[in-house]
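In: sequence unknown, structure follows:
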């Protein structure tokens, strides 16, 4: 089994008045890049029933853009957390810890989470989360409205650590491009995947992927140059990329170290042919 590598640096703070305001942030009709440098303290939010917690909202369903998911980067101060974290009965979630330690109680069972820990939370899961340590803890929270299918049961909740899973190399790459999969691609109970993708220095996506899946892509380690629609952009640890369906995409990891990112995509469901309505009684 592999051991956990480093994760993205802590964000926050505020640039000095002497800093140049022009940077790498961009929002287009096909993609957005939110660099780590714009994730300052003045753009954080608070959430109901979360104590001592700041939130960088990296994505949210947005008409005409990416519409299936929301992704938050959460920072929980010592003693903070929530006894009532999820207010939507039809929301599923994934937690991925990138800094500090957290105590998760999931359906009555306690779990100690550390960097590299991953928790899947199906709709209706009973969970609480606390930072019982002495340092701030950070984690990604990916939320999606679960798409129920008659005859297919809900996937169960689970907690794993990245070090427990062997990355799977893409065919013909000798492991230079590999994916750590927390859920089997054949398990159609799941309608989203949140994986960790790793490139060795010099590895690439050698063609322009153009597909129906939306992406949230948070760089955990290293740097690379990414082809997004018509543009080449440089990205590094701490950056977030938001790609709508069918945005052409490719990348080249120039080194000197590995390039790793957390990747969201929607999977295993028919595209909606009309706007979906919420079931009666579901909290909004």
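Out: All right, it came through fine. Please read these numbers as outputs of a predicted model, since none were measured by experiment. Residues are numbered from 1 along each chain as shown.
In: contacts and neighbour counts: CA atoms only from here.
Out: Fine.
In: now residue 140: closest residue in space, sequence neighbours ignored.
Out: residue 73 (4.6 Å; CA to CA, 6 or more residues apart in numbering).
In: what distance do you get for the one you found to residue 149?
Out: Computed as CA to CA, to the nearest Å, the residue 73 to residue 149 distance reads 30 Å.
In: residues near the residue nearest to residue 140, how many?
Out: Counted by other CA atoms under 10 Å, the residues lying close to residue 73 total 23.
In: contacting residues for it?
Out: 55, 56, 57, 58, 138, 139, 140, 141 (CA atoms under 8 Å, 6 or more residues apart in numbering).
In: please verify my assumption that residue 248 contacts residue 205.
Out: No. The criterion here is CA atoms under 8 Å, and residue 248 misses it with residue 205 at 11.4 Å.
In: the more surrounded of these two?
Out: Taking neighbours as other CA under 10 Å, residue 248 and residue 205 compare with residue 248 leading, 19 against 15.
In: put this next to the previous one:
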């Protein structure tokens, strides 16, 4: 299988000669954070993380996307955390885009290279270190796990995208495919993190309109994406954030594949309690 390249932000600042005009936008239905925005001055830091900074690119907001947070973590050599997750109800997904990290789950160690994926259930003891000589960068998606009577929480899972064959969407001649890390029919999971790939000329041929919230980080290539009533050009390194029911579609452009890391919430009843109080 072809080895993949994944865009990872490097920080820095745009030069003073750059124009301010950009593609960044935040609307009632969606947001776009272009890759130029991932500068030094918008990084954050976390307790119990050493030699680490991060870009917080999604967080729950009332009236917008409410189910998840997404970070791009940058861990310097020797950095990491022995107490990374402060919330015992939070589940997580890690996806490595640059460098190598050492992940320990309940005492068992895994080395995650680019394409490496880890699912971390709630109440799981894990820690992470960069034991290499180069910075490591990875996505960390967090969600409050929704327990269901009679269903156990999922087990930890460590995989690599390079070892998984994408599944083509029906009637697309392979131009649109999805790399799945978990079985969609496994109702223990209340979120899916997948990789969607469009070959040049591939499209979503209708405006998808559905209940899932989305986070889409472009790993490779470029496309024109339909968000609500707008067509937006996106490229590797851009992030799109969609609230529930925001219509979406796309045309893949450029000489190579268009690929993105996709989050969505699944397999649970919509919560009603907030509206009944």
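Out: Cool, got the structure. On a predicted model such as this, the values are computed, not experimentally measured, just so you know.
In: where does residue 196 of structure 2 sit, in terms of helix or strand?
Out: Assigned by DSSP states H and E, residue 196 of structure 2 belongs to strand 191-198.
In: that strand vs structure 1, mean deviation?
Out: Strand 191-198 of structure 2, aligned to structure 1 and superposed, deviates on average by 0.3 Å (mean CA distance after the TM-score superposition for structure 1).
In: remind me what the next helix or strand after that strand packs against, helices and strands.
Out: Remark: after strand 191-198 of structure 2, the chain's next helix or strand is strand 203-208, criterion DSSP H and E. Counting contacts by 3 or more CA pairs under 8 Å, 6 or more residues apart in numbering; DSSP states H and E, strand 203-208 of structure 2 packs against strand 248-253.
In: packing partners of the strand it packs on?
Out: strand 203-208, strand 222-227.
In: buried stuff in the next helix or strand after the first one?
Out: The first helix or strand that comes after strand 203-208 of structure 2 along the chain, using DSSP H and E, is strand 214-220. By neighbour count with 16 or more other CA atoms under 10 Å, strand 214-220 of structure 2 contains the buried residues 214, 215, 216, 217, 218, 219, 220.
In: for the last one, which non-adjacent residue is closest in space?
Out: The reference is to residue 220 of structure 2. residue 236 (4.6 Å).
In: verify the stated contact: that neighbour with residue 253.
Out: No. Contact criterion CA under 8 Å: residue 236 of structure 2 and residue 253 do not qualify, at 11.9 Å.
In: residues shared between the contacts of these two?
Out: 221, 222.
In: which SS state does the residue nearest to residue 140 of structure 1 fall under?
Out: Using DSSP: H, G, I helix; E, B strand; the rest coil, the structure places residue 73 of structure 1 in strand.
In: how about it, what's its partner in structure 2?
Out: Alignment note (TM-score structural alignment): residue 73 of structure 1 maps to residue 72 of structure 2.
In: contacting residues around residue 141 of structure 1?
Out: Here residue 141 of structure 1 is in contact with 71, 72, 73, 74, 93, 94, 95, 96 (criterion: CA under 8 Å, 6+ apart).
In: burial measure for residue 179 of structure 2, as a count.
Out: 18.
In: likewise for residue 272 of structure 1?
Out: Counted with other CA under 10 Å, residue 272 of structure 1 comes out at 7.
In: residues touching it, list them.
Out: Applying CA under 8 Å, 6+ apart, no residues qualify as near residue 272 of structure 1.
In: look up how far residue 235 of structure 1 lies from it.
Out: Look at residue 272 of structure 1 and residue 235 of structure 1: by CA to CA, they are 32 Å apart.
In: for residue 29 of structure 1, same thing?
Out: Here the criterion is CA to CA. By it, residue 29 of structure 1 lies 19 Å from residue 235 of structure 1.
In: more neighbours, those two?
Out: The residue with more neighbours, out of residue 29 of structure 1 and residue 235, is residue 235; 24 against 11, by other CA under 10 Å.
In: for that one, which three-state class applies?
Out: Applying three-state DSSP: residue 235 of structure 1 is strand.
In: same deal with residue 159 of structure 1?
Out: State at residue 159 of structure 1, reduced to three classes by three-state DSSP: strand.
In: surely it and residue 116 touch.
Out: No. Under the criterion of CA under 8 Å, residue 159 of structure 1 makes no contact with residue 116, lying 10.8 Å away.
In: who has more neighbours, these two?
Out: The neighbour comparison of residue 159 of structure 1 against residue 116 (other CA under 10 Å) goes to residue 116, with 22 against 18.
In: in structure 2, which spans are helices?
Out: Taking DSSP state H as the test, the helices found in structure 2 are 273-276.
In: fine by me, we can end here.
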